[in-house]
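Enquirer: Okay, here's the prediction I keep looking at, along with the sequence it came from:
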Amino acid sequence: MTDQTPVAVATRYFDALRSGDVPGAMALFSPDIVWHQPGSNRFSGVRRGPAEVGAMIGDMMGVSQGTFQLAVTGSPMPNGDQVAVPVRFTGTREGASMDMGGIDLLTVRDGSIVEVALFSEDGPTEDAFWGQG
């Protein structure tokens, strides 16, 4: 049986993203996933369900001209059903670039990611990169 602990699920999620397996990463989402995107930009706010989250990620790839990347920079830090993961995310587009650290906080229940809250070290730079649309 596959390990369903929060750290194991979070690790599979980030491994899938790293290898470009977006469908595999999204398969770990609960049908009721709630995603909290920080800031004051076109992507900020709450998304509900895999379709809304997937559409947002697709739009981010479009705005970043396919350059948006996320890398895990440290060990997962569990606390009950939550796992905080230090990350670095980058992207470039005409006239703007972004390269900063953050924390992705995943809540995992019954082997599925039910909630994601993202934290960025430089909100104003991230907002400027994504723009208002």
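Expert: Ah, there it is.

Enquirer: all contacts plus neighbour counts: C-alpha atoms, from now on.
Expert: Will do.

Enquirer: Following element in sequence after whichever strand in the chain runs longest, please.
Expert: When every strand of the chain is counted residue by residue (DSSP state E), the longest turns out to be strand 96-109. Next helix or strand after strand 96-109 toward the C-terminus (DSSP states H and E): strand 112-120.

Enquirer: Show residues contacting that following strand.
Expert: Outside strand 112-120, the residues that touch it by C-alpha atoms under 8 Å, 6 or more residues apart in numbering are 4, 9-10, 28-30, 32-38, 100-108, 126.

Enquirer: then this one, side by side with the first:
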Amino acid sequence: MSEHPHATLVREAYDAFAKGDLAALDEVFAEDIRWHLPGRNQLSGTHVGRAAVYEMFGRLMTVTEGSFRIEVRTVLADDDHVLALVGVSARSGERSFAITDVHVCRMEHGRIAEFWDTTDDQYAADAVFG
């Protein structure tokens, strides 16, 4: 059985993110994407639009001294949503984490229209993200 096209698209988005390829992400993200991050840190909240999401990505890399990494473990998809089980690691100064996240994407017209992050250790993420 072949993978759902949305699963393939999201896997390609993770690869583009890892390479810093914003042009490739432009093809995957809706122009008015809504990106929701939990927690109580400088990255938390809802970021609306590609420019706001890319600005947050820049802050993420600055805060984590370029150490932020995502390892995709499993991707499940249907016509409306994609769920990705991922390992996430990062450090900032003496603080670091290696946690498991579930990312949920709402798809619209073949693009990611909305993204939610959930984590197994929000306290660790907040400590690193400040």
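Expert: The structure has been received and is ready for your questions. Small disclaimer: the values here were computed from a predicted structure and weren't measured.

Enquirer: which helices and strands sit right next to the longest strand of the first structure?
Expert: Counting contacts by 3 or more C-alpha pairs under 8 Å, 6 or more residues apart in numbering; DSSP states H and E, strand 96-109 of the first structure is packed against helix 6-18, strand 82-93, strand 112-120, helix 123-130.

Enquirer: which one of the ones you listed lies closest to Val46 of the first structure?
Expert: Nearest to Val46 of the first structure among those is strand 112-120 (9.3 Å), distances taken as C-alpha to C-alpha.

Enquirer: list the buried ones in stretch 40-55 of the first structure?
Expert: Within stretch 40-55 of the first structure, the residues scored as buried using 16 or more other C-alpha atoms under 10 Å are 40-41, 43-44, 47, 49-50, 53.

Enquirer: Tabulate the residues you listed (CSV), appending secondary structure.
Expert: Output for the buried residues of stretch 40-55 of the first structure, formatted as CSV (DSSP: H, G, I helix; E, B strand; the rest coil):
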residue, secondary structure
Ser40, coil
Asn41, coil
Phe43, coil
Ser44, coil
Arg47, strand
Gly49, helix
Pro50, helix
Val53, helix
